[in-house]
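Q: Any chance you could fold what I've pasted below:
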Amino acid sequence: MPDEQRRNDSREGQVGIPGGELRFLVEGAGPALLVIGSSVYYPRTFSLRLKRALTMIHADLPHFSKLGPDFPLSHVNLDFYADCIERIRAASGHDRLAVAGHSHHGNVALEYAKRFPDRVSRLILINSPPVGVRDTLAAAERFWAEHATSYRRNLLAERRAALSARGSVATSGQNFVAQYVADAPLYWYRPRFDATPLWHGVPIATRILPAFRAMFSQYTMSWDVGAMPAPVLVITGTHDFAVPPSLWAPQLAGLPNLSLCQIERCGHTPQLERPNAFDPLILSWLRQ
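A: The predicted model follows:
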């Protein structure tokens, strides 16, 4: 099971925010890498090899935390999210560290680095979209039409039909997970991969998820290397049908200080699917 990967020397912490708290889990030893998104989900996706080589700090963001009904939706914005990360950074005891984010959490990591450049030594974006939601969906549809096999297409249709036939389950959080699991052909190189165990015990604040997605509806990735000098590593997977690698080629000319690496036979979560390719890449780049 994924939780068996946790090191005996791990420790937990938390910081308060209006209407709730954000937890973080610290594992391993070595240079610090702050992974934002969820202190429950993401530790299950990274290998023991990385946890032996790095001090990995896995931190919640509000939409994957336990929030009370008084959490204000007006706080779901990039400034507040960056402040959340800064609170966690301070609570972790590290003055300056590398920061990583997967999918839209990579966009949040970048926006944190732009607001707190003195706190970020390096930035890692894992299968993150460089453009807004509409453009990402359009590119994903084209990539699916051009590259998805008939087996993958038929399997996605079958899984979605089966999910629709079952109807809603007990909670909105369970519905969120059920949809993600059913859409495995979009997210994973192995189209039948069962992501259910990754979500066990993950608090999902479904009330604020639409507002979180809305932050990126008109998003365009950009930064000024003078104001945000941290080197940026972008990692994509050849079989990511949710955030396709084709998104990146048109953006590269306008993005400074960036290295782009593509991992073969890999979907949306390369750290879990291809650790033998992902881990050396990360460690080598962090040591440069």
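Q: all contacts plus neighbour counts: C-alpha atoms, from now on.
A: OK.
Q: element containing the residue nearest to residue 247 when sequence neighbours are not counted?
A: Closest residue to residue 247 apart from its sequence neighbours, by CA to CA, 6 or more residues apart in numbering: residue 139 at 6.7 Å. Under the criterion of DSSP states H and E, residue 139 resides in helix 133-147.
Q: Let me know how buried residue 267 is, in neighbour terms.
A: By the criterion of other CA atoms under 10 Å, residue 267 has 30 neighbours.
Q: That one and residue 210, how far apart?
A: In this view, residue 267 and residue 210 are 24 Å apart by CA to CA, to the nearest Å.
Q: I'd like the structure of this one too, to check against the first:
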Amino acid sequence: MDYNVKTEGEFKYIEAGEGRTIVVLHGLMGTLDDFAGVVEHFSKNGYKVLVPELPIYTLPIIKTNIKNLAKFVKKFMEYKNVSKSVIIGNSAGGHVSLYITKAFPHLVDSLVLTGSSGLYEKAMGDTYPKRGDYEYIKAKTEAVFYDPKTATKKMVDNLFEAVNDRNRVIRILAMAKSAIRHNMSNDLPEMKIPVCLVWGKQDDVTPPEVAEEFDRLLPNSELFWIDKCGHAPMMEHPGLFNDIVAGWFDKHNIK
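A: Down below sits the predicted model:
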């Protein structure tokens, strides 16, 4: 990604474009690069796109959870003078955006969820990977996508580094437990705002039945499928993902 990453105080983020603000939240294993296609497209089509780096590896252990990530994003949005924004979230980023909608509804007027946790997800599997097992990490990274070639060496290297860092592993596990504790099923029926659900038909982390359950529980949602696609549609099929979201924005006059 060619955009400059800004560091201001406790915040590290990408900011691109002018116009209606979109806040984008990456997942547990994600990086600022995950939404490169979203930043590229929407920043050139009348939107300001903000992508904060979530402090998953830097919060104190006791505060490494969905609730405190939501508080961090609230603080970031206030710092950037953003209110009533669209939030786009993938995986744990979707979960955080749902918690923000519940706890700080004045900040959110619509959501785009893609491969979101919040109801159910499979993380790294039943056993945590052995430290030093690069091929195992490579296979796990590739399994997130329908096309394993989507998993770049940089992605594999980042995950390999994370699972070989004891402090990061502890926080990853803390986040996984927090995601289970903060199940949103009872909260979703109260969220009346428009929600766009974009899901990979071959998502093995948050399988298709999860998308269908989100669609059933949310009172104002619309579900879109992308075939031959895994857990991160915005990475695996960026053009199609952007077309779906842009069309949904037009339908709901989000501009």
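Q: and the helix holding residue 139 of structure 1, how far from the chain's centre?
A: 19 Å (CA atoms, centre = their mean, to the nearest Å).
Q: which residues touch the counterpart of residue 216 of structure 2 in structure 1?
A: Using TM-score structural alignment, the partner of residue 216 of structure 2 in structure 1 is residue 253. Residues counted as contacts of residue 253 of structure 1 (CA atoms under 8 Å, 6 or more residues apart in numbering): none.
Q: Which parts of the stretch 1-150 of structure 1 are helices?
A: 48-53, 78-92, 104-115, 133-147, 150-166 (DSSP state H, counting those that start in this stretch).
Q: Output these in JSON lines, with mean neighbour count and distance to residue 229 of structure 1 appended to each entry.
A: Output for the helices of the stretch 1-150 of structure 1, formatted as JSON lines (neighbours: other CA atoms under 10 Å; distance: least, CA to CA, whole Å):
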{"stretch": "helix 48-53", "mean neighbour count": "18", "distance to residue 229 of structure 1": "25"}
{"stretch": "helix 78-92", "mean neighbour count": "18", "distance to residue 229 of structure 1": "17"}
{"stretch": "helix 104-115", "mean neighbour count": "23", "distance to residue 229 of structure 1": "9"}
{"stretch": "helix 133-147", "mean neighbour count": "16", "distance to residue 229 of structure 1": "26"}
{"stretch": "helix 150-166", "mean neighbour count": "14", "distance to residue 229 of structure 1": "41"}
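Q: Just give the nearest non-adjacent residue to the residue positioned nearest the centre of structure 1, would you?
A: Central residue check for structure 1 by CA atoms, centre = their mean: the C-alpha nearest the mean position is that of residue 102, 2.2 Å away. Spatial nearest neighbour of residue 102 of structure 1, excluding adjacent residues (CA to CA, 6+ apart): residue 126 at 4.5 Å.
Q: So what does that neighbour match up with in structure 2?
A: Going residue by residue (TM-score structural alignment), residue 126 of structure 1 aligns to residue 114.
Q: residues touching its match, list them.
A: 88-91, 94, 197-199, 231-233.
Q: now with 6 Å?
A: 90, 197-199 (CA atoms under 6 Å, 6 or more residues apart in numbering).
Q: Mind checking which of those residues are in strands?
A: 90, 197-199 (DSSP state E).
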